[in-house]
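A.B. asks: how would this look folded up:
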Amino acid sequence: MSVAVSARGRITPNAPLAPLVWFKSGGAAETLFEPADQDDLIAFLHDTDPATPLMALGLGSNMIVRDGGVPGITVRLGKPFARVERLDDTTLRCGGGTSGILVSSTARDAGIAGLEFLRGIPGTVGGFVRMNGGAYGREVADILIDATLVMRDGGVETWPLERLGYTYRHSDLPDGAVVVSATLRGTTGDPAAIGAEMDRIAQAREDTQPLRSRTGGSTFKNPPGHKAWALIDEAGCRGLTIGDAQVSTKHCNFLLNLGSATSRDIEALGEEVIRRVEARSGVRLEWEIQRLGAEG
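C.D. replies: You can find the predicted model right below:
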């Protein structure tokens, strides 16, 4: 695919994506676009063929990029979209490329409670909004007022919470829509207490999750009435390997790249976990991690 449009941001053909995702595996983006700002993104999408596939990339924490790479356009929101603006005593407007750590830290400093759980989600606002991200008993649906989207044709729309159709780890956002900002609301709180809760969450993650490994975060959704990790453990999958891909021995709902695993290895391991869990318990796990691109 050739991109015959001008842009102020960076356009990179055949851009390797493995360095940009947590698993450190997978193929290249046919075209990687890093917009200079929202207007640059709008103009770029307006001038490209609307039939060209588009994927938005944040921190790359909740995805498997397949070895054949990602066709079409991959949009990566960088520093211009990693900003937080305080609107009032309880409300923040956050760019789509803002990390959960920055959002929760800004909320703490502003005395806004209720956003602490974002400290425990590895990713950016754009991904949180699309997936209704959650942790430690809360989710984005609890704090979102609205989200501003740049649609595939370059149009801009602001969707209120009700239009997003949130359920567990799901929204009704259309494919090709890029979340450029979101308005989040908490409650007034004491910065010291908010900070203490954030520290508790950070320590809980450190104690229970393989944070220093090549991983994609939580792999499978929790089925109703069950914890995915417990089902995986009961099925004897703790430490299971395919190639250099492994089910974490620290937290069974995390898959690891021990060094040279391909995305095919990682995905095959996940499918084997699904098979074994269903055989053992009758429960069929559903992927929470996005699997994107073409088979290698």
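A.B. asks: going forward, measure contacts between C-alpha atoms and count neighbours the same way
C.D. replies: Noted.
A.B. asks: gap between residue 265 and residue 216?
C.D. replies: Applying CA to CA, to the nearest Å, the value for residue 265 to residue 216 is 14 Å.
A.B. asks: Neighbour count: those two, which is higher?
C.D. replies: Counted by other CA atoms under 10 Å, residue 265 and residue 216 do not tie: residue 216 has more neighbours, with 25 against 21.
A.B. asks: Pull the contacting residues for the more buried one.
C.D. replies: Residue 216 is in contact with 22, 23, 60, 61, 62, 63, 64, 254, 255, 256, 289, counting by CA atoms under 8 Å, 6 or more residues apart in numbering.
A.B. asks: Can you list which of these are found in strands?
C.D. replies: Here DSSP state E is the test, and the contacts of residue 216 give 63, 64, 255, 256 as lying in strands.
A.B. asks: and the third one, how many residues sit next to it?
C.D. replies: Using other CA under 10 Å, residue 255 is surrounded by 30 other residues.
A.B. asks: go on, the second one?
C.D. replies: By other CA under 10 Å, 26 other residues sit near residue 64.
A.B. asks: what number of residues lie near the closest residue to it other than its chain neighbours?
C.D. replies: Leaving aside its chain neighbours, residue 64 sits nearest to residue 291 (4.7 Å; criterion: CA to CA, 6 or more residues apart in numbering). Around residue 291 there are 14 other residues, counting by other CA under 10 Å.
A.B. asks: my read: residue 291 touches residue 67, true?
C.D. replies: No. Checked against CA atoms under 8 Å, the pair residue 291 and residue 67 is beyond contact range at 10.8 Å.
A.B. asks: okay, the contacts of residue 216 in a markdown table with distance to residue 131 next?
C.D. replies: Output for the contacts of residue 216, formatted as a markdown table (distance: CA to CA, whole Å):
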| residue | distance to residue 131 |
| --- | --- |
| 22 | 17 |
| 23 | 19 |
| 60 | 13 |
| 61 | 13 |
| 62 | 10 |
| 63 | 12 |
| 64 | 15 |
| 254 | 18 |
| 255 | 19 |
| 256 | 22 |
| 289 | 10 |
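A.B. asks: for comparison, sequence B:
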Amino acid sequence: MSAFADITPALRGAIPNLRGRLLANQPLSDLTWFRVGGPAQVLFTPADEADLAALLAGLDPEIPVTVIGLGSNLIVRDGGVPGVVIRLGGRAFGSVEIDGDTLRAGTAVPDMRLAKAAAEAGLDGLAFFRGIPGSVGGALRMNAGAHGGETTDVLVEARGVDRSGRLRSFTHAEMGFRYRHSSAPDDVIFTSALFRGRPGDRAAIEAEMDRVTAAREAAQPIRERTGGSTFKNPDGGKAWQLVDAAGCRGLTLGGAQVSEMHCNFLINQGGATAADIEGLGEEVRRRVRETSGVTLHWEIKRIGIAA
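C.D. replies: Here you go, the predicted model:
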């Protein structure tokens, strides 16, 4: 597609104290596990929480803001993402600090690294994060879970910045967690979270993490260009079973395929577009609805505009 208008000079003029990186028409495909999609009109990587707040406070309210993390559960559409795309990283958002039985983690910390830090500190209860391929920020937004554990089980509080640049804190109750969902305001960009574990035996915790890793590698196509679980499990059922029963295992569209190994995963076979992957997902939803009467809901986040 043609490039978006370059609005970075106007942003720097309006918010001269910014310290982070502002990049115009920055490709996003390399930042997603599917390796597809168009550019960000502007990609902003803030230096720290104050820098993020400065951008949001000074940004024209009409300019859309989108946040991406590790890109593991994300489709960026082929036309790209208008407005400002924010990606947190670096030491300001990527550290884990341990105090007794609590861990404070920046939201750019990969879930797997959070699990490892807890294990090294002898804190039990967070080993399930080893099986989640995203980051802490995504875990907060969607109450990520795996292997019998969920973010809601261990979260104490979360901190973030809202669209007006105001710092906000949320207790566990204020997060409003339910299955693969939180009720925190959509405009909040989470910056850190406090988790609580319980004292445990490091060797036993690491053994549990090894079991989680082995189970994941045996059942999921983790070495492919994929986006994790595509659809949420419906009440009382399993999405993959419905997809399988609808005859969709191995189904293809363009360069996209429903995984033969685990049919709640979509795969970029090498030449897929974002439209191929999203279109295949919609075809799977149609066939499942037709065969079972169940409407599957996307777990993968889809952002941007079609080409």
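A.B. asks: What does the superposition give as a TM-score?
C.D. replies: Counting by TM-score structural alignment, normalised by the length of the first structure, the TM-score of this superposition works out to 0.98. Behind it: 295 aligned residues with a CA RMSD of 1.0 Å.
A.B. asks: Doesn't residue 78 of the second structure lie inside a helix?
C.D. replies: No. Using DSSP: H, G, I helix; E, B strand; the rest coil, the assignment for residue 78 of the second structure is coil, not a helix.
A.B. asks: hey, where'd the strands end up in the stretch 101-250 of the second structure?
C.D. replies: Taking DSSP state E, counting those that start in this stretch as the test, the strands found in the stretch 101-250 of the second structure are 102-106, 123-124, 145-146, 149-150, 155-161, 167-171, 189-196, 198-199, 225-226.
A.B. asks: Could you find the closest non-adjacent residue to residue 231 of the first structure?
C.D. replies: Nearest one to residue 231 of the first structure, counting by CA to CA, 6+ apart, is residue 277 at 6.3 Å.
A.B. asks: any idea what that neighbour aligns with in the second structure?
C.D. replies: In the second structure, residue 277 of the first structure lines up with residue 288, judged by TM-score structural alignment.
A.B. asks: and its match, what element?
C.D. replies: helix 274-292 (DSSP states H and E).
A.B. asks: That helix vs the first structure, mean deviation?
C.D. replies: Here the mean offset of helix 274-292 of the second structure against the first structure after fitting is 0.6 Å, by mean CA distance after the TM-score superposition for the first structure.
A.B. asks: residue contacts, residue 212 of the second structure?
C.D. replies: Residue 212 of the second structure makes contacts with 128, 130, 131, 147, as judged by CA under 8 Å, 6+ apart.
A.B. asks: now residue 102 of the first structure
C.D. replies: Applying CA under 8 Å, 6+ apart, no residues contact residue 102 of the first structure.
A.B. asks: what's the answer for residue 161 of the second structure, then?
C.D. replies: Residue 161 of the second structure makes contacts with 49, 52, 53, 167, 168, 188, 189, 190, 191, as judged by CA under 8 Å, 6+ apart.
A.B. asks: End to end on stretch 107-124 of the first structure, go ahead and measure it.
C.D. replies: One end of stretch 107-124 of the first structure to the other measures 15 Å (CA to CA).
A.B. asks: And stretch 136-152 of the first structure, by the same measure?
C.D. replies: Stretch 136-152 of the first structure has an end-to-end distance of 33 Å (CA to CA).
A.B. asks: okay, it sits on what stretch of the second structure?
C.D. replies: So stretch 136-152 of the first structure sits over residues 147-163 in the second structure, by TM-score structural alignment.
A.B. asks: Tell me the buried residues in that stretch?
C.D. replies: Judged by neighbour count (16 or more other CA atoms under 10 Å), stretch 147-163 of the second structure contains these buried residues: 149-163.
A.B. asks: ok, of these, which one's closest to residue 19 of the second structure?
C.D. replies: Comparing these against residue 19 of the second structure with CA to CA places residue 161 closest, at 16.8 Å.
A.B. asks: and the closest residue in space to that closest one that isn't next to it in sequence, how far is that from residue 150 of the second structure?
C.D. replies: Distance criterion CA to CA, 6+ apart; nearest residue to residue 161 of the second structure, sequence neighbours excluded, is residue 167 at 4.5 Å. Shown here: residue 167 of the second structure relative to residue 150 of the second structure, a distance of 25 Å by CA to CA.
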